[in-house]
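Undergrad: Give me a model of this one.
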Amino acid sequence: MQTFKRIRPQIFPAKPTLTGANLPPQAGRVVIITGATSGLGLELARILYAAGATVYMGARNEAKANEVIHTITTSTAPSAGKLIYLPLDLSDLRTIQPFVSAFLASSTRLDLLFNNAGVACIPLDQPTAQGLEPHLGTNCAAPYLLTTLLSPILTTTAQNPSTPANSVRVLWSSSMVVDFLAPTGGVPAAELTTPNKDPNHNYAVSKVGNWFLAARMAKTLGEKGVISITQNPGNIYTPIYDRAPRLSVWMSKSIFYTPKEGVSTLLWAGFGEEITVEDGGRYGIPFGKWHPGPREDLLEAIREGGTGEAEGLERWCEEVTTEFR
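TA: Predicted structure coming up:
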């Protein structure tokens, strides 16, 4: 019954408070979106470009990125916004430092980092370039490294007198599976070195991991004026389901939403004026509200003096990414 109470508002979400239609102008703001060539990332890039932001698109496929840029810029009303592609492959930690270096050579500020890209349903025999379990490696270790390397510019942007308070943010993407599929404690310490063989289980663990990392980053970035939170955009049908069993996808069609609907959650998390540094580490749900009752075992994993799974994940991410800084 408790699980049903947790997932019901995520399956049948509240009406969005922020959409592309009522988002205020974003001229002068600089945004990074990972996974910006399809699904939610593409829709977010389209909206922020139209709003006048400078959007850096981190993605693997340059040809696809250039095609997306052409499509957005030719189909959108004239805008002061910019779309800039920089190569980034989150399944290979070696690409992250070059991405950050290229970005820092191009921009002197960073207002929003959307850690949007992710993978699902990847078997254990298809590890990352560094041999990591594909979900933990791509969905957790890579955005952890990216956020760590970008933390100095996020901090200087937040502390610039001209930057509005609570406007600099790091957004992490989670999933409803956190509430019903994640194991007790969310990210068991043993699975960091000996992963489970079930891809769905590992995906759920990585989505809890995104929340844990958002909470851990909030402790350090929050003191410097940067908000770090996670959000479940909703049951959005995107290319992440390309590897999912067709039967399960077909059975879920009735509760799927489109990226145009799901992007409202990201807009709320990124631009909702009611969100402050004090909300660091919290968990948002579709289409723009806080989770009404997160699992107690996951909250305990995050709390100082709790069971320690969140701290253990951060320590593991630190260990596996150190040589790529």
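
Undergrad: Please count neighbours and contacts with C-alpha atoms only from this point.
TA: Noted.

Undergrad: need the helices for the stretch 101-250 of the chain, in chain order.
TA: Along the stretch 101-250 of the chain, counting by DSSP state H, counting those that start in this stretch, helices occupy 134-135, 142-159, 177-180, 199-221, 246-251.

Undergrad: And the longest one, what does it pack against?
TA: The criterion is 3 or more Cα pairs under 8 Å, 6 or more residues apart in numbering; DSSP states H and E, and the helices and strands that helix 199-221 contacts are helix 134-135, helix 142-159, strand 169-173, helix 177-180, strand 227-231, helix 296-302, helix 309-321.

Undergrad: can you put those in a markdown table and add mean neighbour count?
TA: Formatted as a markdown table, those follow (neighbours: other Cα atoms under 10 Å):
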| stretch | mean neighbour count |
| --- | --- |
| helix 134-135 | 30 |
| helix 142-159 | 21 |
| strand 169-173 | 27 |
| helix 177-180 | 18 |
| strand 227-231 | 31 |
| helix 296-302 | 18 |
| helix 309-321 | 18 |
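
Undergrad: Quick one: closest of those to residue 42.
TA: Evaluated with Cα to Cα, the helices and strands packed on helix 199-221 place strand 169-173 nearest to residue 42, the distance being 14.7 Å.

Undergrad: what's the helix or strand for residue 31?
TA: Element membership for residue 31 (DSSP states H and E) is strand 30-34.

Undergrad: Now the element after that strand, going C-ward?
TA: For strand 30-34, the following helix or strand on the C-terminal side (DSSP H and E) is helix 39-50.

Undergrad: so how far is that following helix off the chain centroid?
TA: 14 Å (Cα atoms, centre = their mean, to the nearest Å).

Undergrad: helices and strands around that helix, which ones?
TA: Secondary-structure packing of helix 39-50 (3+ Cα pairs under 8 Å, 6+ apart): strand 30-34, strand 54-59, strand 82-87, helix 259-271.

Undergrad: Could you dump those into a markdown table and include distance to residue 47?
TA: Converted to a markdown table, those look like this (distance: least, Cα to Cα, whole Å):
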| stretch | distance to residue 47 |
| --- | --- |
| strand 30-34 | 12 |
| strand 54-59 | 10 |
| strand 82-87 | 11 |
| helix 259-271 | 9 |
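
Undergrad: Here is the second sequence; please produce its structure so I can put it next to the first one:
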Amino acid sequence: MTSNPAFNALTDAATVAEAFPALIKDRFFVVTGGNSGIGLETVKVLAANGGNVVLCSRSPKNAADALESISASVPDAAARVTTMSLDLGSFASIKAFADAYIATNKPLHVLINNAGVMASPLAKTSDGFEQQFGVNHLGHMYLTQLLLPSLRKSGTAATPARVINVSSIGNFFFSPEGGFRFDDLSAEKHYGYYERYGSSKLANILFTRELGRREYDDGNHVVSYSLHPGAIASTNLSRHTSFGAVWDLLVGLFWKKGGFSVLRRETFKTIPQGAATTIVAALDPVVPPSAHLADCQLSDAVHHSASVELQEKLWKVSEELIASVVSQ
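TA: Next comes the predicted model:
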């Protein structure tokens, strides 16, 4: 349960924010992929309620356009938004961003790992990783690790700093039986558009739980949460379409054991409604550490393979992959 049991699939982000004004005003937030969709709505709502927000975008032009749209709709909010360049497909870009943020000496109360790629054609990041796994998981894991010193300094026992990982119900529908093809993470042998997406979204949840164990359970004032924002047709995540992608989608939705019962609970949402669960995860003080949320409440729609053993294995493999690049 969250602080307000009345929050649901149709609650919008602004309504959630109004419930926690003291946890937004004058606090510092970083939002990846903040230039569009639920990321932009998250930035807008936090800034409109007095938060200081860094809007991260791969494209400076998209970031500028996003800031202009905030200025047009909520003029007072724009002054509290800073745009910074961040390409989650490049460890060099991630390091440059983290160094620049830390150099400001500003606190960091909430890191919202929102950016993502969905069901894209096979492609590689600039560091050579399969794009969906590389951007959705490895990029955010590396960013979080670099920003942990700021998060640890900013959190307190009463109000820990937070890491929010925007996952998807795709973790349940699309990831393979064991969660990952550990023998083929580079997709040299097999590539399924939605399967790789599902694995990357499962990785967000496993990372959340392992991070929670390593931080909050170890005595640091940092908690982590994952969430499914909902089915939102109007974002640009679904811009990649092909016969193969559609086939993967249908297989995942209709052949997954228990899929019908999960799918039946889905409600198509507007962007403000889709951002609401992110705001709950970022602010609500009663949500238990390392929880997974959907429709503004706790959720158990997580792939059956999400064991502690798999969390530990993914963390170890991911650290090795990151080290293979950043140690060069």
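
Undergrad: Make CSV out of the helices and strands packed on helix 199-221 of the first structure and add distance to residue 43 of the first structure.
TA: Listed next are these as CSV, based on distance: least, Cα to Cα, whole Å:
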stretch, distance to residue 43 of the first structure
helix 134-135, 23
helix 142-159, 20
strand 169-173, 15
helix 177-180, 23
strand 227-231, 16
helix 296-302, 31
helix 309-321, 29
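
Undergrad: Could you work out the end-to-end span of stretch 260-279 of the second structure for me?
TA: Stretch 260-279 of the second structure stretches 28 Å from its first residue to its last (Cα to Cα, to the nearest Å).

Undergrad: Please point out which parts of stretch 247-259 of the first structure sit buried.
TA: For stretch 247-259 of the first structure, burial by neighbour count (16 or more other Cα atoms under 10 Å) applies to 256-257, 259.

Undergrad: same check, this time on stretch 231-243 of the second structure
TA: In stretch 231-243 of the second structure, the ones that count as buried by 16+ other Cα under 10 Å are 231-232, 237.

Undergrad: Looking at the helices and strands packed on helix 39-50 of the first structure, which is nearest to residue 19 of the first structure?
TA: Going by Cα to Cα, the one of those nearest residue 19 of the first structure is helix 259-271, 5.3 Å.

Undergrad: against the second structure, where does that closest one fall?
TA: Aligned by TM-score structural alignment, helix 259-271 of the first structure falls on residues 271-283 of the second structure.

Undergrad: contacts for that stretch?
TA: Residues from elsewhere that reach stretch 271-283 of the second structure (Cα atoms under 8 Å, 6 or more residues apart in numbering): 2, 9-17, 20, 23-24, 37-39, 41-42, 110, 112, 162-164, 166, 225-232, 234-235, 287, 293-297.

Undergrad: go again using 7 Å as the cut-off
TA: Residues outside stretch 271-283 of the second structure that contact it (Cα atoms under 7 Å, 6 or more residues apart in numbering): 9-13, 16-17, 20, 23, 37-38, 41-42, 110, 162, 164, 225, 227, 229-230, 232, 293-296.

Undergrad: Also stretch 20-28 of the second structure?
TA: Contacts for stretch 20-28 of the second structure (Cα under 7 Å, 6+ apart): 46, 49-53, 107-110, 283.

Undergrad: picking up where we left off before, of the buried residues of stretch 231-243 of the second structure, closest to residue 171 of the second structure?
TA: When these are ranked by distance to residue 171 of the second structure (Cα to Cα), residue 231 comes first, at 13.4 Å.

Undergrad: Could you measure from the closest one over to residue 34 of the second structure?
TA: To residue 34 of the second structure, residue 231 of the second structure is 18 Å away according to Cα to Cα.

Undergrad: How about residue 174 of the second structure?
TA: 26 Å.

Undergrad: And residue 166 of the second structure, by the same measure?
TA: Relative to residue 34 of the second structure, and taking Cα to Cα, residue 166 of the second structure is found at 12 Å.

Undergrad: Likewise for residue 196 of the second structure?
TA: Plainly put, residue 196 of the second structure is 23 Å away from residue 34 of the second structure if you go by Cα to Cα.

Undergrad: and what of residue 169 of the second structure?
TA: Relative to residue 34 of the second structure, and taking Cα to Cα, residue 169 of the second structure is found at 21 Å.

Undergrad: next one: residue 135 of the second structure
TA: Distance, residue 135 of the second structure to residue 34 of the second structure, by Cα to Cα: 15 Å.

Undergrad: Those two: which has the busier surroundings?
TA: When neighbours are counted by other Cα atoms under 10 Å, residue 135 of the second structure and residue 34 differ, and residue 34 comes out ahead with 30 against 23.

Undergrad: What residue in the first structure is paired with that one?
TA: Correspondence of residue 34 of the second structure to the first structure, assessed by TM-score structural alignment: residue 36.

Undergrad: Just confirm its match contacts residue 58, I think it does.
TA: Yes. Assessed by Cα atoms under 7 Å, residue 36 of the first structure is found in contact with residue 58 at 6.4 Å.

Undergrad: The second structure: which residue goes with residue 119 of the first structure?
TA: Taking TM-score structural alignment, the alignment pairs residue 119 of the first structure with residue 117 from the second structure.

Undergrad: Might one say that its match is in contact with residue 239?
TA: No. Using Cα under 7 Å, residue 117 of the second structure is not in contact with residue 239; the gap is 9.5 Å.

Undergrad: can you put the contacts of stretch 20-28 of the second structure in a markdown table and add distance to residue 323 of the second structure and neighbour count?
TA: Formatted as a markdown table, the contacts of stretch 20-28 of the second structure follow (distance: Cα to Cα, whole Å; neighbours: other Cα atoms under 10 Å):
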| residue | distance to residue 323 of the second structure | neighbour count |
| --- | --- | --- |
| 46 | 34 | 28 |
| 49 | 39 | 21 |
| 50 | 38 | 20 |
| 51 | 34 | 23 |
| 52 | 32 | 24 |
| 53 | 30 | 28 |
| 107 | 27 | 19 |
| 108 | 25 | 25 |
| 109 | 27 | 25 |
| 110 | 25 | 27 |
| 283 | 32 | 22 |
